[in-house]
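Visitor: Sharing a model that was predicted from the sequence below.
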Amino acid sequence: MSSRHLIETDLIATLEALPVIDFATVDLPPLRAAMDQMFADMPMPEGLPVSVERKSVPGENGAPDVGIMIYTPTAGEAPFPALLHIHGGGYVIGSAAMTEAANRARAAEMGCVIVSVDYRLAPETAHPGPIEDCYAALRYLHGNAGALNVDSKRIGVTGESAGGGLAAALAVMARDKGEFPIAFQHLIYPMLDDRTCTMAEPHPHCGEFIWTPDQNRFGWSAYLGHAPGAEARPYAAAARSDDLSGLPPAFIAVGAIDLFMEENLEFARRLTRAGVPVELHVYPGAFHGFDMAADAAVSKAFKWNSDDALSRAMARR
């Protein structure tokens, strides 16, 4: 059944302008290269009081170095709160560069340091490589908090889609390891649960646009290294964690016709039952990645909610 009639009207033009990716036929390396070039050609916001540094940090357990981008306010009162940002892309595409403009603006507007992670992508690097890269970046951020003018008690994690899934899994990993605390998690339509690929009764109105069940199956298969829905692996999918207690407060935002809507609602429900503070927003008529239509009313509402939640989370000491 088509869900097009459910889409908010001012999202339709953006939906129609976006390309459809068929992972069954696409060659990933050229696609990634084309995406990187597209973002490299985009104009960056000018005049923002933010410095940008690109560097590499040691990987975990002898893994290759991990590329990061560091955005630091050049105005405001230090030490700053910090965000470890993890980009989206279904675990198979994307890079830190794809959100450079947004991270520059956020660092300036929020007065926070942002460290964005270029984790290794699947299928070339399956789990646990990508989550270990994110942990390496978290290790660097905590270990260099003083040099970065960061308040180590106000380090949060954020991400979109697969990045949101990695952010949620990183919060579980950090809790279990007990080395580097995460103060809050800010999850934007996170890709949390491989079992969505194997649901006996999929939602009839979710997942028709932008990120579909076929794409989801491809992404999870590449990331896990096997078909989704099989045995759970530690930190591969945050929704598979048996114990969600002791996790940091969570903000979760998702569109009502996003493929991840039900898994996000279930994760929020389980967090609340584990005693974790949760702020949950479900946006009517919104598909996966709807906030790309920045001028749409629902996207403006999302940005306000997201910025407000971040401001409150980063103000806690």
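Guide: Structure's in. What do you need?
Visitor: C-alpha from now on. contacts and neighbour counts both.
Guide: Fine.
Visitor: Tell me how many other residues crowd residue 28.
Guide: The number of residues packed near residue 28 is 14, by other CA atoms under 10 Å.
Visitor: Residue 311 is in contact with residue 111, isn't it?
Guide: No - using CA atoms under 8 Å, residue 311 is not in contact with residue 111, being 9.3 Å away.
Visitor: quick one, helices of the stretch 51-200 of the chain?
Guide: Assigned by DSSP state H, counting those that start in this stretch, the helices in the stretch 51-200 of the chain fall at 100-110, 129-143, 162-177.
Visitor: for comparison:
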Amino acid sequence: MSRRDLIDPESRVPLDALLEAMPGGFNSIPDIVQRRETVANMLAGMEVPENPNVSKEDRTVPGPAGEPDITVRIYRPVNASGTLPGIYFIHGGGMILGSVAGEDPTATMLCDQIGAVVVSVEYRLAPENPYPAQVEDCYAGLVWMAKHADELGFDPERLAIYGASAGGGLTIATALLARDRGGPALRFIMPIYPMIDDRNETPSSHEITDVGIWDRAGNIEAWGWYLGGKEPDGYAAPARCEDLSGLPPAFIDVGTVDLFRDEDIAFAQRLMQAGVPVELHVHPGAYHASETFAPDAALSKRIWGLRLDALKRALA
């Protein structure tokens, strides 16, 4: 039986349509520039109308020491009053794809639904920029956001990080750097189906080979490009981090038909064993990013309901 047979039927409809138009999924496109363009065009086709409740501003801010500046997009609720919570947003894409623009609808929705100042970071991508460029860019953006809390209008004691897939792995890595460098205090982290283990040895990493969204071959390729021949440490691949104590409370979710299922469940267990409060959800029938591809599915609405509820509680 194919693992695709385990997918929630309602969530499978757009996936089947994607694979009919693009056999093998976007990871089957060998040229990385063409693959990025294909993914960007696909996400652009899923754009939602502009939200009048949210204002946006792009700004260039200092990058890591000795490295290029980075761009961030700042989202503010138009009619909010008082000091708001803050959410630092890290886009996904396997360290090789993705952009602030591609995940603009999600960042906009979080700003509107949570009533938070959201700052989304445009970090450098592999293979042109291998590790640690991504982690260092994300940390530099977080430091800038925290330092400018008054100007941005959020409470630095109510600051969370949100990121999915590669963004989830970078969420954890950025929180580890903040812990180890005495950086910004974090109230909460929400790494969504995070990409955290380069070893590809879990059962789910062997099971997910033909779903069409982030299968085994594409994951191995992305890790190779990301690491660029370097030996991974706990910031590159947080599953390798030996000491998880002192991290902020976390919310992790992952689907049963997601390659990252087992590494994420194991990581959540290790966080709990290290004394970190964790809310873990494993969604039957969900594939990688299914809530993005099938936003109207009942499963997707349940997934988002749990995330938004957790963020509201954590940042109250």
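Guide: Received it, and whenever you're ready, just let me know what you need. No experiment lies behind these values; they were computed from the predicted model shown.
Visitor: TM-score of the superposition?
Guide: Here the TM-score for the pair of chains, by TM-score structural alignment, normalised by the length of the second structure, is 0.92; 310 aligned residues with a CA RMSD of 1.9 Å.
Visitor: Look at residue 273 of the second structure and say how many residues are nearby.
Guide: Count around residue 273 of the second structure with other CA under 10 Å applied: 12.
Visitor: what's the answer for the one 4 residues further on, then?
Guide: When neighbours are counted by other CA under 10 Å, residue 277 of the second structure registers 16.
Visitor: how far out from the middle of the chain is the longest strand along the first structure?
Guide: What stands out as the longest strand in the first structure, according to DSSP state E, is strand 150-160. Relative to the mean C-alpha coordinate of its chain, strand 150-160 of the first structure is positioned 13 Å out (CA atoms, centre = their mean, to the nearest Å).
Visitor: show me what contacts whichever residue in the second structure pairs up with residue 50 of the first structure?
Guide: In the second structure, the residue paired with residue 50 of the first structure is residue 54, using TM-score structural alignment. Counting by CA atoms under 8 Å, 6 or more residues apart in numbering, residue 54 of the second structure touches 75, 76, 77, 78, 108, 111, 112.
Visitor: Which parts of the second structure are strands?
Guide: With DSSP E as the criterion, the second structure has strands at 54-61, 70-77, 84-90, 117-122, 154-164, 188-192, 250-257, 278-287.
Visitor: Quick check: which of those is nearest to residue 224 of the second structure?
Guide: Closest to residue 224 of the second structure of these is strand 154-164 (CA to CA; 19.6 Å).
Visitor: sorry, back to before: for residue 311 and residue 111 of the first structure, indicate the residue with more neighbours.
Guide: residue 111 (24 against 16).
Visitor: just checking, the more buried one touches residue 79?
Guide: No - the criterion here is CA under 8 Å, and residue 111 of the first structure misses it with residue 79 at 10.0 Å.
Visitor: sorry, back to before: select, from the contacts of residue 54 of the second structure, the two members most distant in space.
Guide: Farthest apart among those by CA to CA are 78 and 108. That separation is 11.6 Å.
Visitor: between those two, which one's more packed in?
Guide: Neighbours were counted for residue 78 of the second structure and for residue 108 using other CA under 10 Å; residue 108 has more, 24 against 14.
Visitor: OK, contacts around that one?
Guide: Neighbouring residues of residue 108 of the second structure by CA under 8 Å, 6+ apart: 51, 54, 75.
Visitor: Which of those residues are conserved in the first structure?
Guide: Of the contacts of residue 108 of the second structure, the ones still in contact in the first structure (both residues aligned by TM-score structural alignment, their matches' CA atoms under 8 Å) are 54, 75.
Visitor: Can I get the contacts of residue 108 of the second structure in a markdown table including distance to residue 64 of the second structure?
Guide: Compiled in a markdown table, the contacts of residue 108 of the second structure are given as follows (distance: CA to CA, whole Å):
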| residue | distance to residue 64 of the second structure |
| --- | --- |
| 51 | 32 |
| 54 | 29 |
| 75 | 23 |
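Visitor: Based on its surroundings, how many neighbours for the counterpart of residue 126 of the second structure in the first structure?
Guide: Using TM-score structural alignment, the equivalent of residue 126 of the second structure in the first structure is residue 122. For residue 122 of the first structure, the count of nearby residues is 22 (other CA under 10 Å).
Visitor: show me the contacts for residue 122 of the first structure.
Guide: So residue 122 of the first structure contacts 91, 92, 219, 222, 223 (CA under 8 Å, 6+ apart).
Visitor: For the residues you listed, pick the one with the most neighbours.
Guide: Highest neighbour count within those, by other CA under 10 Å: residue 91, with 30 neighbours.
Visitor: measure the aligned partner of residue 70 of the first structure in the second structure to residue 5 of the second structure for me?
Guide: Aligning on TM-score structural alignment places residue 70 of the first structure opposite residue 74 in the second structure. According to CA to CA, to the nearest Å, residue 74 of the second structure stands 40 Å off from residue 5 of the second structure.
Visitor: between those two, which one's more packed in?
Guide: Using other CA under 10 Å as the criterion, residue 74 of the second structure and residue 5 rank with residue 74 on top: 23 against 12.
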